[in-house]
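>>> when you get a sec, could you give me coordinates for this:
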Amino acid sequence: MAEELVVLGSFQHETNTFVRNPRVTTRDDYRVRQEIFGDDAIEALRGAEVATGGAIDVAEERDVDLRPIVVANATPGAPVSEDTYEFYTDTIVEGAREHADDVDGVILPLHGAMVPEHLDDGEGPLIARVREVVGPDVPISVTLDLHGNVTQQMMDESDILVAYKTYPHLDKAETGRLGMNILVDTMRGDVDPVMHFERPPQIIYQPKAYTPSGPMAEMMDLAREFEALDGVLGVSILPGYYHADIPEMGVTTPVVTDGDADLAEEISRELAQTLWARREEFVEEYPGPKDAVAEAKAMAGDLDDDSGPVVMGDFGSNPGGGGASDGTTILRAMIDQGVENAGYAIMHDPETVDACLEAGVGERTTVTLGGKTDDRHGDPIEDLDVYVKAITDGVFTNTGTSHTGTGLVNTMGPTVHIQFGPKDGVSAIVAGTRYSAFDAEVWRHIGIQPERLDVLCIPSFIAFLGDYEPFSGGVVLSDTPGASAVSPDRFEYEKIRKPIFPLDDLEDDYYPE
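Model prediction:
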């Protein structure tokens, strides 16, 4: 029988402070995406490829009594409303309080880029409140998304902090396992974790954080080399999340060692200085929507029939980064350029869904598609004649190597497959909720074989490539407008620390001096 008790609380959000509509993220958004209380989390997430799933598996393997309080996650978007933030924070804190006399450790699978409407940091104050309840001697382990903005308070109030090393995020469960294993080792007196982190003054463009290849792949290889050294427990590189205008936005390099503060500082600083020396490699320009579609069409025309589709990323509309998911610039270019056998998923447009539900499968109707959230994601495509090919309930299970986790069940609500454009050559999946098509099963559940398309586009940076690149014939990424646009030059920052590269021209010796 397990003698050690660990409390688990997971409250996650990637907050884009530049989102205008809706103004805040509410509890309803969590209910749509994920809200699980108590032991139901164990049944729902055991073996799942998410951080909480990894923590659950280690707890069972190492005979630890794990007590989940809540697991809550919402689609990235506007700042979390104050009442929503306080509800989940209070839930976790009160859950910890119930076990305060018996708790041996706490694990908090968080994101790291949460911004409540009334605070600049969502995770730091949450960890601090848990610390107040459990006291200074109970170890707290925190796992983060690679896009977290690590704050000083997060470091001060936790004992262990580790983050994903892959983007697309294919090591969520592995990170949960690491955080839980270090926690259990700490509880049993086998290790004594100490931490250090550095913050080089630079922004890493989100697509340049891609870890299967390129400069970030080399940096993560270096992190793994350090992590394999004796006395090193965890080494993380977080490119951060620059769509959050907060004072502590930016790149960080947290390192956890077994009682050796000097070693933690040495490794953290070497990683930060290497990132700084290579800062130009983490910035890039990408084609606009018209040029990107032309490039994808030409590329598809040169491929063999069995090569797979050209897959495109629509940056600005990316719901995974807070975008509206109703951007029209890529779709308009596809129609104008006569692209055939093409697909787009997922378009967020409740009005179009309702119109298609009223028309019914096999019927044609006229809709105004997309561009309804605000004026930043392209104009609505008006008077568009569409054929309603299929309607589903929007429920499907991730089956691929997915950024959101293999095995997770998605519930989008009523979802339609429409065809339009010359010869009805463009297909779009339209849903009433903002949802990321990170797993290709979203196409199959509505009757589309994505492997048989010539061109397909996902509103995303590169997270979708985890499942799509293996069957693709090529990749084209596009700098489209929107709340999730790739270039920080598109945004007006008021709170971030400056100067910072590339918004400011900095000499080599600016950092670390």
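>>> contacts and neighbour counts: CA atoms only from here.
OK.
>>> buried set for stretch 285-301?
286, 288, 289, 290, 292, 293, 295, 296, 297, 299, 300 (16 or more other C-alpha atoms under 10 Å).
>>> what residues are up against the third one?
With contact taken as C-alpha atoms under 8 Å, 6 or more residues apart in numbering, residue 289 is in contact with 329, 330, 333, 478, 479, 480.
>>> that older thread, just send the buried residues of stretch 285-301 back as TSV, with distance to residue 433 too.
Formatted as TSV, those follow (distance: C-alpha to C-alpha, whole Å):
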residue	distance to residue 433
286	28
288	26
289	24
290	27
292	26
293	26
295	30
296	28
297	29
299	32
300	30
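>>> quick one, helices of the stretch 351-500 of the chain?
Using DSSP state H, counting those that start in this stretch, the helices of the stretch 351-500 of the chain run over residues 441-444, 465-468.
>>> what sits up against the first one?
With contacts defined as C-alpha under 8 Å, 6+ apart, helix 441-444 is touched by 345, 396, 397, 398, 399, 400, 429, 449, 450.
>>> coming back round to it: and of the buried residues of stretch 285-301, the nearest to residue 372?
Using C-alpha to C-alpha, residue 289 comes nearest to residue 372 of the buried residues of stretch 285-301, at 18.6 Å.
>>> report the secondary structure state of the residue lying closest to the closest one once chain neighbours are set aside.
Excluding the flanking residues, the one nearest residue 289 by C-alpha to C-alpha, 6 or more residues apart in numbering is residue 330, at 5.4 Å. In three-state terms, and counting by DSSP: H, G, I helix; E, B strand; the rest coil, residue 330 is helix.
>>> dump the residue contacts of residue 330.
For residue 330, the contact set (C-alpha under 8 Å, 6+ apart) comprises 289, 290, 293, 314, 480.
>>> give me the subset of those residues that lies in strands.
residue 314 (DSSP state E).
>>> among the contacts of residue 330, which one sits closest to residue 139?
Nearest to residue 139 among the contacts of residue 330, counting by C-alpha to C-alpha, is residue 314 at 41.7 Å.
>>> touching, the closest one and residue 483? I think so.
No - counting by C-alpha atoms under 8 Å, residue 483 is not a contact partner of residue 314; they are 11.7 Å apart.
>>> compare neighbour counts for the two and give me the winner.
Between residue 314 and residue 483, counted using other C-alpha atoms under 10 Å, the more crowded position is residue 314 (31 against 28).
>>> leaving out the residues flanking it, which one is nearest to the residue nearest the centre of the chain?
Geometric centre of the chain, nearest residue: residue 320, 5.6 Å, by C-alpha atoms, centre = their mean. Nearest-residue entry for residue 320: residue 76, 5.6 Å, with adjacent residues in sequence omitted and distances by C-alpha to C-alpha, 6+ apart.
>>> please give the structure of this sequence too, so both can be compared:
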Amino acid sequence: MKKRIALAGIYHESNTFLPTKTTREDFQNGHLFYDQAIREEYQEAHHEIGGILEVFDKSNVDIYPLFFAEATPGGMITKDTYLQLVSDLLSKLQEYGPWDGVMVCAHGAAVAEEYPDMDGDWLSQVRQQVGGQVPVVCTIDPHANVSTRMINATDAMVAYSTNPHLDQRETGRKAARLMLDHLSGRVVLTQILSKPRVSISIEQQATAEYPCSLLYAQAAEFLKLTGLLSISIVLGFPYSDVAKMGSAFIVVADDQRGEADHAAKSMGIYLEENRHLFVGERIDAQAAVEKAMEMESPVLLLDMGDNVGGGSPGDGTILLQELENHGGQSYFICLFDPMAVEVSDGAGEGADIRLTVGGETDELHGSPCTLKVSVVKLADGVFIENEPRHGGQVNYNMGRIAIVETADGSTLMLTSRRIPPFSLSQLTTFGVDPQNYDVIVAKGVNAPVAAYAPVCPSLIRVNTPGVTCADATQLEFKNRRKPLFPFEDWSL
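Take a look at the predicted model:
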């Protein structure tokens, strides 16, 4: 009889500094799939689930997609939402079991009300239900905050190796091969966690750039050692105020616990010794706009303080107001603003109106901005991305959208749902040509680069304030561990 593997996941990056909570509706508006719908969505996608399915479909082991829930990064998940999601997952495991193994897809930085280590909690419940002898292999985002509980609940955890995340499908393949090798007896999965006293600054987390590239070069050297199967560099998510927040290393080995422990500890020591490299040099909005005038256009201005991919509201106006005040540069910017969409919809295409946009969520991301605009397009904001891009998703839905233009030829896209800027199709599907602008504002740090680098020869990461500000020491933490650089420093 063929061995049977379950596939399930709960995926969320939770920013605990946001007052708004993430609900089941947010998962329904994101990606909430059961059974065969998971395969239909991800079979060909550049997503870890696609890679997992690909490997098992070519094997003599059957895989059963059961449940997957993912919502756009946002505030802490409500307790009721979390309990319902984990209940759905466990019910599926119970209904179709028993299992010879479980593949799980987690983000690793999920936080729910009363469950600060949400991923550790649901992974532990999966472990408890299937039993200690059934292997559990997990993929995670490198922006995870990893806990000992997460490690204890799994036999192997494998993080993507790129940021922007372009290797998600390959990570799924890698995780699936580890499971098959373990099931066949070719390897005995063992993993070690190292938690150095460092939180890598968000703008220093581009994996191909210095200094982050140093960590991956060192990992490649350690992987030459006999018995080491995987080294995950977990960059961490600095916007979750939880005890496990910070960077980490996970080493998976073939029953070589000593070698794995040596590699994990050495990587941690290296990061601690070189911690001062991982604090960025920052430029504010005014200086960034002025600098952009001297650079080859279009210039990509990355709005770090209003990073939708880090949970930020997406309605920040600081860069918009700076561009308006400075003048002389045409720009494109996307804002989450359902009310502005409604007003534009009421006016109709072709209407010239005074429209107030942005700055509604809180006082951190700028005040509302009133502009004279023409409504050039109203549409349902559905688009598709087929290329490898950060996040690995194919289908996106911004809800109802309005595209408006200012007198100087600048364009604002207004959306009814928060969608991170991971795809150029977000523009081109609706007739927006990025080459027409001097400046493109993308609300992110590293993730948008995969999509926008082909059309933007220049980029500036802008140090804007907000709940995803580059300098996380400006945020008020109550629960993180201490000491933790750059919040505290120490003498080694």
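>>> quick one on the thing from earlier: of the contacts of residue 289 of structure 1, which ones are shared with structure 2?
Contacts conserved in structure 2 for the contacts of residue 289 of structure 1, counting by both residues aligned by TM-score structural alignment, their matches' C-alpha atoms under 8 Å: 329, 330, 333, 478, 479, 480.
>>> put the buried members of the contacts of helix 441-444 of structure 1 into a PyMOL selection.
For the buried members of these, the matching PyMOL selection, counting by 16+ other C-alpha under 10 Å, is:
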select buried, resi 345+396+397+398+399+400+429+450
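>>> mind telling me what residue 81 of structure 2 corresponds to in structure 1?
In structure 1, residue 81 of structure 2 lines up with residue 84, judged by TM-score structural alignment.
>>> ok, now residue 184 of structure 2?
Aligned partner of residue 184 of structure 2 by TM-score structural alignment: residue 188.
>>> show me what contacts its match?
With C-alpha under 8 Å, 6+ apart as the criterion, no residue contacts residue 188 of structure 1.
>>> tell me how far it lies from residue 181 of structure 1.
To residue 181 of structure 1, residue 188 of structure 1 is 11 Å away according to C-alpha to C-alpha, to the nearest Å.
>>> circling back to that earlier point, which of the kept ones among the contacts of residue 289 of structure 1 sits closest to residue 273 of structure 1?
Using C-alpha to C-alpha, those come closest to residue 273 of structure 1 at residue 479, 28.8 Å.
>>> shouldn't residue 234 of structure 1 be within a helix?
No - secondary structure of residue 234 of structure 1 (three-state DSSP): strand, not part of a helix.
>>> which residue ranges form the strands in the stretch 151-300 of structure 2?
Using DSSP state E, counting those that start in this stretch, the strands of the stretch 151-300 of structure 2 run over 156-159, 189-194, 228-234, 248-254, 299-303.
>>> in structure 1, what residues pair with the shortest one?
Under TM-score structural alignment, the match for strand 156-159 of structure 2 in structure 1 covers residues 160-163.
>>> on average, how far is the matching stretch from the matching bit in structure 2?
The superposed stretch 160-163 of structure 1 is, by mean C-alpha distance after the TM-score superposition for structure 1, a mean 0.6 Å from where its aligned residues fall in structure 2.
>>> what's in contact with that stretch?
Residues contacting stretch 160-163 of structure 1 (C-alpha under 8 Å, 6+ apart): 139-146, 155, 175, 178-179, 182-183, 193-195, 234-238, 254-256.
>>> please indicate which of those are buried?
In the contacts of stretch 160-163 of structure 1, the ones that pass as buried (16+ other C-alpha under 10 Å) are 139-146, 155, 175, 178-179, 182-183, 193-195, 234-238, 254-256.
>>> and of the kept ones among the contacts of residue 289 of structure 1, the nearest to residue 17 of structure 1?
Closest to residue 17 of structure 1, out of all of these and judged by C-alpha to C-alpha, is residue 480, at 18.4 Å.
>>> residue 72 of structure 1 maps to what in structure 2?
Residue pairing (TM-score structural alignment): residue 72 of structure 1 is matched to residue 69 of structure 2.
>>> assign the residue nearest to its match when sequence neighbours are not counted to helix, strand or coil.
Using C-alpha to C-alpha, 6+ apart and skipping residues adjacent in sequence, the residue nearest residue 69 of structure 2 is residue 32, 4.4 Å away. Per three-state DSSP, the secondary structure class of residue 32 of structure 2 is strand.
>>> which residues sit in contact with the residue opposite residue 32 of structure 2 in structure 1 once aligned?
Mapped onto structure 1 by TM-score structural alignment, residue 32 of structure 2 lines up with residue 35. Shown in contact with residue 35 of structure 1 (C-alpha under 8 Å, 6+ apart): 70, 71, 72, 73.
>>> let's have the contacts of residue 289 of structure 1 in TSV, adding distance to residue 108 of structure 1.
Converted to TSV, these look like this (distance: C-alpha to C-alpha, whole Å):
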residue	distance to residue 108 of structure 1
329	39
330	39
333	44
478	35
479	35
480	35
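>>> if you rank those by neighbours, which is first?
Of these, with other C-alpha under 10 Å as the count, residue 480 tops at 30 neighbours.
>>> quick one: map that one onto structure 2.
Matched to structure 2 by TM-score structural alignment, residue 480 of structure 1 sits across from residue 464.
>>> distance of the closest residue to its match other than its chain neighbours from residue 222 of structure 2?
Distances taken as C-alpha to C-alpha, 6+ apart place residue 305 nearest to residue 464 of structure 2, at 4.6 Å, with adjacent residues excluded. Distance, residue 305 of structure 2 to residue 222 of structure 2, by C-alpha to C-alpha: 36 Å.
>>> more neighbours: which of these two?
residue 305 (28 against 21).
>>> which secondary structure elements does the longest strand seen in structure 2 contact?
Longest strand in structure 2, counting residues (DSSP E): strand 369-384. Helices and strands touching strand 369-384 of structure 2, as assessed by 3 or more C-alpha pairs under 8 Å, 6 or more residues apart in numbering; DSSP states H and E, comprise helix 338-347, strand 352-357, strand 395-405, helix 425-428.
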